[in-house]
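Novice: sequence? don't have it. structure:
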């Protein structure tokens, strides 16, 4: 009995240490800015003109973005990427939106790529607001001509922005309901919902969104389970569409590239104003 109690005590202590470590170090489990510090390529490498833009956030952090114009653009997309890599890993989005007739602003979070600062939940929201202000105020795009696009973690970022502003449309790719819900799926042996200090509550934001929403998700997603996409879709109150992708979390858009392009183009044509826009800086 004494040995058993010692074993149980040691196990309990180890489990408590694990919980403390997860609570204190969860930022390193959520953000991976070092996975892709190197800039791999630019839109110029795929034949697209682009401009490097340096934005200053409301809390005085300097962040990078790439602006890729499209001729006679129908509007502009603002992309918030996932929790790993940087904007140089998302150049294919520039090609996608260019072919659809939209300009694109690729946003780099604080602490990622060449941007200053350290990533945080409040910080990523501030980064997105700085990008929105740039498009509306400095470039003069009407809000109804702006498409907010978020992949994975970025979905929570732009959903919050869409809830606070009035974009023309919102596109969520492989996004999750919230960090506590995702953590509970990924770590079922931990009281994950109670341990998480980050919220990124995409579901709550969607309940305040009034613009049309496109949800894209794969049943084979091994990181963000498919039911997250289904729950997000169910929460949308206004016009909406769902695109079922194929493949894993990081390669679904490769497997579904043509279907993704066609469905996204159809969605934007249906819900955004037609004709080119001539933005006038304010």
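Specialist: Thanks, I have the structure now. Predicted model only: the values in this text are computed from it and were never measured.
Novice: only C-alpha atoms for contact and neighbour calcs from this point on.
Specialist: OK.
Novice: residue 97 and residue 193, how far apart?
Specialist: Shown here: residue 97 relative to residue 193, a distance of 37 Å by C-alpha to C-alpha, to the nearest Å.
Novice: burial measure for residue 36, as a count.
Specialist: 16 (other C-alpha atoms under 10 Å).
Novice: that one looks like it's in a strand, true?
Specialist: No - with DSSP: H, G, I helix; E, B strand; the rest coil as the criterion, residue 36 is located in coil rather than a strand.
Novice: next, the contact list for it, please.
Specialist: 84-86, 113 (C-alpha atoms under 8 Å, 6 or more residues apart in numbering).
Novice: please apply the same query to residue 200.
Specialist: Neighbours of residue 200 in contact, by C-alpha under 8 Å, 6+ apart: 121, 153, 156-157, 178-179.
Novice: cool, residue 116 as well?
Specialist: 61-63, 110.
Novice: show me where the stretch 1-150 of the chain has strands.
Specialist: Under the criterion DSSP state E, counting those that start in this stretch, the stretch 1-150 of the chain contains strands at 51-56, 62-68, 75-80, 102-107, 146-151.
Novice: need the contact partners of the longest one.
Specialist: Outside strand 62-68, the residues that touch it by C-alpha under 8 Å, 6+ apart are 43, 48-57, 87, 94, 103-110, 114-117, 127.
Novice: here comes the other one, which I'd like you to weigh against the first:
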């Protein structure tokens, strides 16, 4: 006869040890940083770019790039995903500068040339610090927040406590905890996640136009997560579908660039609904229709 009590203790011990390991080592699974030497020089063809370094109150250095155009319409604060550094992500700045917008990118702590001890609280504080620096030079009504993948959650957080022109979310997740739960469904994710990044909670407090772009074939963050997000503030939100798009290749679709152009060049207009079909109900009853 098996000793069920002994087996239960073994399973419980394994569960506790695994949870502890995941709690302390999760940064190795969430963040995939690329380190850059201090003397590394950024170069991008046909782009005017200026490197900047901002020192935070705890002595960390946040390194970033400012892509510039003549007579900018505004500035896009681009928050990247969880991998590499702005060395590679900088190539996407052209998608905004071509429309007459400056672009500011930054590396999170531990990425690229940025330094400092990384934590959920520290990253949020750093991003607000950078946003405040932008506000010193640009009125908020000219600031567009663009968040890609992991950056979509942090962009939403910024939009929830500030007043940017608009928020654009590229392949966003409902919450990072939900993404993690898909890979480790047997673990108490809500208790061990040090970076829950609850996009859906922060989105409730966003009061600017919200634009969500997502590929239908995204296998990392399912398209349905954007559908759920779009229902949180439906009057402010538009959902854009890139048919066939995956998680890392939206920039290779012509439809993505058309959508992006429409979004950043759009102006919010109030619609007179008095002369539309709003409120008209379809009747299931037979009615006489005259030709």
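Specialist: That came through fine. A quick note: this is a predicted structure, and the numbers were derived from the prediction, not measured.
Novice: what TM-score do we get after superposing?
Specialist: Overlay of the two chains. TM-score (TM-score structural alignment, normalised by the length of structure 1): 0.86; 266 aligned residues with a C-alpha RMSD of 2.3 Å.
Novice: just the buried residues of the contacts of residue 36 of structure 1.
Specialist: Neighbour counting by 16 or more other C-alpha atoms under 10 Å classes 84-86, 113 among the contacts of residue 36 of structure 1 as buried.
Novice: and which of those residues is nearest residue 250 of structure 1?
Specialist: Among those, residue 84 lies closest to residue 250 of structure 1 (C-alpha to C-alpha), at 10.4 Å.
Novice: nearest residue to the closest one other than its sequence neighbours?
Specialist: Nearest non-adjacent residue to residue 84 of structure 1, counting by C-alpha to C-alpha, 6 or more residues apart in numbering: residue 32, 4.8 Å away.
Novice: residues near the one you found, how many?
Specialist: 18.
Novice: what about the strands in the stretch 151-282 of structure 1?
Specialist: Under DSSP E, counting those that start in this stretch, the stretch 151-282 of structure 1 gives strands at 169-173, 213-217, 240-244.
Novice: so the last one corresponds to what in structure 2?
Specialist: If I follow you right, that is strand 240-244 of structure 1. Mapping strand 240-244 of structure 1 onto structure 2 (TM-score structural alignment) gives residues 237-241.
Novice: what's the match for residue 183 of structure 1 in structure 2?
Specialist: Counting by TM-score structural alignment, the partner of residue 183 of structure 1 is residue 180.
Novice: its match: how many residues sit nearby?
Specialist: 17.
Novice: which residue sits closest to it, ignoring its sequence neighbours?
Specialist: Spatial nearest neighbour of residue 180 of structure 2, excluding adjacent residues (C-alpha to C-alpha, 6+ apart): residue 189 at 7.1 Å.
Novice: which residues are in contact with the equivalent of that neighbour over in structure 1?
Specialist: Under the alignment (TM-score structural alignment), residue 189 of structure 2 pairs with residue 192 in structure 1. Residue 192 of structure 1 sits next to 180, 183-184 when contact means C-alpha under 8 Å, 6+ apart.
Novice: picking up where we left off before, which residues touch the residue nearest to residue 84 of structure 1?
Specialist: So residue 32 of structure 1 contacts 83-85 (C-alpha under 8 Å, 6+ apart).
Novice: which stretches in the stretch 101-250 of structure 1 count as helices?
Specialist: All helices of the stretch 101-250 of structure 1, identified by DSSP state H, counting those that start in this stretch, fall at 121-133, 153-164, 179-186, 192-195, 202-206, 226-235.
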